[in-house]
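Enquirer: sequence and predicted structure are below.
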Amino acid sequence: MTSVKTSQPTVTATGRPRVGLVLLLGAITILGPLSIDLYLPAFPTIQHELGASEASVQLTLTGFLVGLALGQPISGPLSDAIGRRRPMLIGLTIYLAMSVLLAVSPSIEILIGARFLQGVAGAFGVAVAMGMVRDLAAGAAAARLLSTMMLVTGLGPILAPMIGGQLLRLVDWRGVFWFLAVVALGLLATAYFAIPETLPADRRTTGGVRTALRSYRVLITDRIYVGYALTNGLMFGAVFGYIAAASFVYQGIYHLTPQAYGVAAGINALGMVAMTQVNGRLVSYFAPRRLLIVGVVIATLSGAVLLGIATTRPSSVWWIAVPLFVMVASIGLVMPNGMAMALNDYPKSAGTGAALMGASQFVLGGAVTALMGLGGSSTAIPMAGFIAGLTLLSLTAQLVLARPRSGRAAAARQRVLLRYEPATHESEVAAEARA
């Protein structure tokens, strides 16, 4: 059996990317949600067995998020310069090794360090997969593909808490990381034989990795790109505020079992996945940015309601669970559209653009989880306050920074892009502009 090493994107006879390839890329990115959600029900057990504080256990999540944030600025430009396939395989290999180390970790310090390195490795899959999608489509078409990919990615938050809760019936928390090692091994083998190279040599950035890194300057001076990056990043931070605190709030305050918490978290993620599929259909009728704004407005209103309810310290968990469900579901309208619109002008730097966007998300997510540990878990108010504040900031970034350019500003920006993003041929630029 031979591996797939073609340099041409895999498409159907109609010119559309194979859905199977996009779903497989989603399976690669599922390592992120799995690595986060799978072991959340084990937080109290890890704290007890390793004699660690609540804040230090949450640092294992922070370390993973920081690794994801730092790994993406490396993997993105690398994939723009040498292609997508090799960085993805390297990342999966390192992730496998770190999963084994985590399974045998003797202390909380090693656990935090190994989680950081596991995050760096996982970043290669996240950034490269997003770059591959942009290799194959642009604009609304990319939003549809990203919605399809999130169908698989969203299975991570749905299944991980449930699987984690059930695994803890059979094994200790170390068994959770052995499970991740097995998943990584399966994905590595599948990727080696089934994922082609989607970025041909003639579409890669010239001048090597150094030139690819210089494209960061173009990205961070693009008001609209920064607006979309902050919109997604702040929403991502709101979700991780929920992720970091929910296991303590649900189990510590409302006394849910690990299994019941897993079901509650899975229902929230199911709402997000359902909304991504609705979004995949709606982008055929409505502009991606309009759908994104609707999603952020819903999240902001849900955050405000959640904060108001949390201050009353309700006796039933349902008062907390319902606005959390609405907030998490709204992500399905925000993330695919935000990523697609942010990368629309950067066909040759899609890996770098996706990496910078992903890094900003995980920096914010890591900061929120670290701060959540300081807020305590005696009430749901810290969690609700972070969610309300971050969703409001996300809406502000979208309305202020990501607003469309005037005709003159658009022409000036196009001249900058042509200097750093020379088109493969003129028809490609025209097609992407229409998308």
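Expert: Sure, I can see it.

Enquirer: going forward, measure contacts and count neighbours with C-alpha atoms only.
Expert: Noted.

Enquirer: can you give me the helices in the stretch 201-350 of the chain?
Expert: Here the stretch 201-350 of the chain has its helices, by DSSP state H, counting those that start in this stretch, at 208-220, 223-248, 258-282, 288-311, 318-343, 350-375.

Enquirer: looking at those helices, which is closest to residue 179?
Expert: Relative to residue 179, the nearest member of the helices of the stretch 201-350 of the chain by C-alpha to C-alpha is helix 258-282, separated by 16.8 Å.

Enquirer: other SSEs contacting the closest one?
Expert: helix 139-153, helix 155-170, helix 318-343 (3 or more C-alpha pairs under 8 Å, 6 or more residues apart in numbering; DSSP states H and E).

Enquirer: just send those helices back as TSV, with distance to residue 49 and mean neighbour count too.
Expert: Listed next are the helices and strands packed on helix 258-282 as TSV, based on distance: least, C-alpha to C-alpha, whole Å; neighbours: other C-alpha atoms under 10 Å:
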stretch	distance to residue 49	mean neighbour count
helix 139-153	31	25
helix 155-170	14	22
helix 318-343	29	24
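
Enquirer: below is an additional structure, to be compared with the one above:
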Amino acid sequence: MGGVPLSTLAQDATTAVRLQERIAVFLLGFSAFLPLYAPQSVLPQLAADFGTTPAATGGVIGATTLAVACSAPVAGPLTDLFGRKRAMLTAILLLVPLTLLLTLCHDLTQLLGVRFSQGIALPALFTGAVAYISSRWSGSQAAAMTGLFVSGSAMGGFAGRFVAGLLAELVSWQSGFTALALISALCALVVLLWLPADRGRPIEGIAAHVAGMRAHLANPRIRAVCAFGSTVLFSMTATLSYVGFHLAGPPFLLTASGIGLVFLVYPISASAAPFNGRLIQRFGTRGAFLAALGVCFCGQMVLLLPHLVAVIAGIGLFIAGIFLCQSLALGYVGRTATVNKGAAAGLYVCFFYIGGSLGAVLPGLSWTAAGWPGCVALVCTALGVGAVISRAMSDAPRPA
């Protein structure tokens, strides 16, 4: 046989496996965020079909995020107990029938119930991925894989909104959710085939979980990164919720479709997430967090300019910084918690979504009092709090 050395074939096989692993990790993030915010693009249709107010219909999003915050601390230990790959795969598979159930809902109450159920399933993906990545890879590889997960989450969030909105306009909102269920099923198949088995032995016993949770809560670095995560999603939710009101008013006067097109920068900016490893190598852990927050702050300053191009650029810059922050924080959780990683990730996700819930409410007071500049001031304050918190996150984290 002619000519290809066995060493070359082995190297090619290794490269292929690594590519499959990267795709699988990307799809973990994609699957987690595909259904999370998908209904945002069809809320007006849901309100019209069910005869509900916009505020009540907005609960379709709130029900899911509330369930995520409530169930995340429980999901973390469960992923440790039953195996991370198994838990994540089960979560994706559960999302398939739950998403299909949305198409059978005849009133808002039923829809809220199904959306809450989706939120209960989602944290197994968030917490399991953090624990899985940090236990399988280390150093710059772990940082890169975390960045892929975050990039996948950004693309999933965008794809969910886009597919649901497009099919709702062409066919019906039910067809959009049907398509999302099929996409989730395909993602589950790829994860099953391409994601390697867990490394390390999951912890056993309720007593071990209780002890691990106490250790995490007693660890100032775990507490710090959880608080940091709250400021991150607070800032993101506040900005993306109220910039639409800003763009709908003078001098922009954009329509709803125009505002939607502005958010096309979302997945583009999320491509910054895999650069978290380079930031750590260049600036160290604390410096990387501060650099990412600095990008967010610069984006907020650009958002104050009264020009549409500037606002689009500001959104893009801000989102890039946010995803850098999120990628860095997830990696830090995995490095700091050397045991009970799922429990630590669950705590982080819980605090993360508590911050997001507050970010949807508190900026309304700033908007009423001072308009868009008031919202920017509040977000910059939150970013400043995040910078102070980052001082507690050192380059050499202690095990939890």
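Expert: Done, it's in. Small disclaimer: the values here were computed from a predicted structure and weren't measured.

Enquirer: just to revisit the earlier point, redo the helices and strands packed on helix 258-282 of structure 1 as JSON lines? Include distance to residue 199 of structure 1.
Expert: Output for those, formatted as JSON lines (distance: least, C-alpha to C-alpha, whole Å):
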{"stretch": "helix 139-153", "distance to residue 199 of structure 1": "16"}
{"stretch": "helix 155-170", "distance to residue 199 of structure 1": "27"}
{"stretch": "helix 318-343", "distance to residue 199 of structure 1": "15"}
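
Enquirer: which one of those lies closest to residue 46 of structure 1?
Expert: Per C-alpha to C-alpha, nearest to residue 46 of structure 1 of these: helix 155-170, 11.5 Å.

Enquirer: that closest one vs structure 2, average distance?
Expert: Comparing helix 155-170 of structure 1 with its match in structure 2 after superposition yields a mean distance of 3.1 Å (mean C-alpha distance after the TM-score superposition for structure 1).

Enquirer: return the list of helices and strands in contact with that helix.
Expert: helix 31-37, helix 173-194, helix 258-282.

Enquirer: what residues does the shortest one touch?
Expert: Yep, that's helix 31-37 of structure 1 we're talking about. If you take C-alpha atoms under 8 Å, 6 or more residues apart in numbering as the criterion, helix 31-37 of structure 1 is touched by 61, 119, 122, 126, 153-154, 156-157, 160-161, 164, 180, 184, 243.

Enquirer: the last one now?
Expert: Residues outside helix 258-282 of structure 1 that contact it (C-alpha under 8 Å, 6+ apart): 41-42, 143-145, 147-148, 150-151, 154-155, 157-166, 247, 250-251, 291, 321, 324-326, 328-333, 336.

Enquirer: any chance of the helices of the stretch 201-350 of structure 1 in TSV, plus distance to residue 415 of structure 1?
Expert: Output for these, formatted as TSV (distance: least, C-alpha to C-alpha, whole Å):
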stretch	distance to residue 415 of structure 1
helix 208-220	12
helix 223-248	15
helix 258-282	32
helix 288-311	23
helix 318-343	17
helix 350-375	18
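
Enquirer: and the residue lying closest to residue 253 of structure 2 once chain neighbours are set aside, what does it touch?
Expert: Using C-alpha to C-alpha, 6 or more residues apart in numbering and skipping the chain neighbours, the partner closest in space to residue 253 of structure 2 is residue 247 (6.1 Å). Residue 247 of structure 2 sits next to 253, 254, 259 when contact means C-alpha under 8 Å, 6+ apart.

Enquirer: kindly report the same for residue 393 of structure 2.
Expert: 221, 224, 225, 285, 286.

Enquirer: now the aligned partner of it in structure 1, what's its secondary structure?
Expert: By TM-score structural alignment, residue 393 of structure 2 lines up with residue 402 in structure 1. The three-state assignment at residue 402 of structure 1 reads coil, by DSSP: H, G, I helix; E, B strand; the rest coil.
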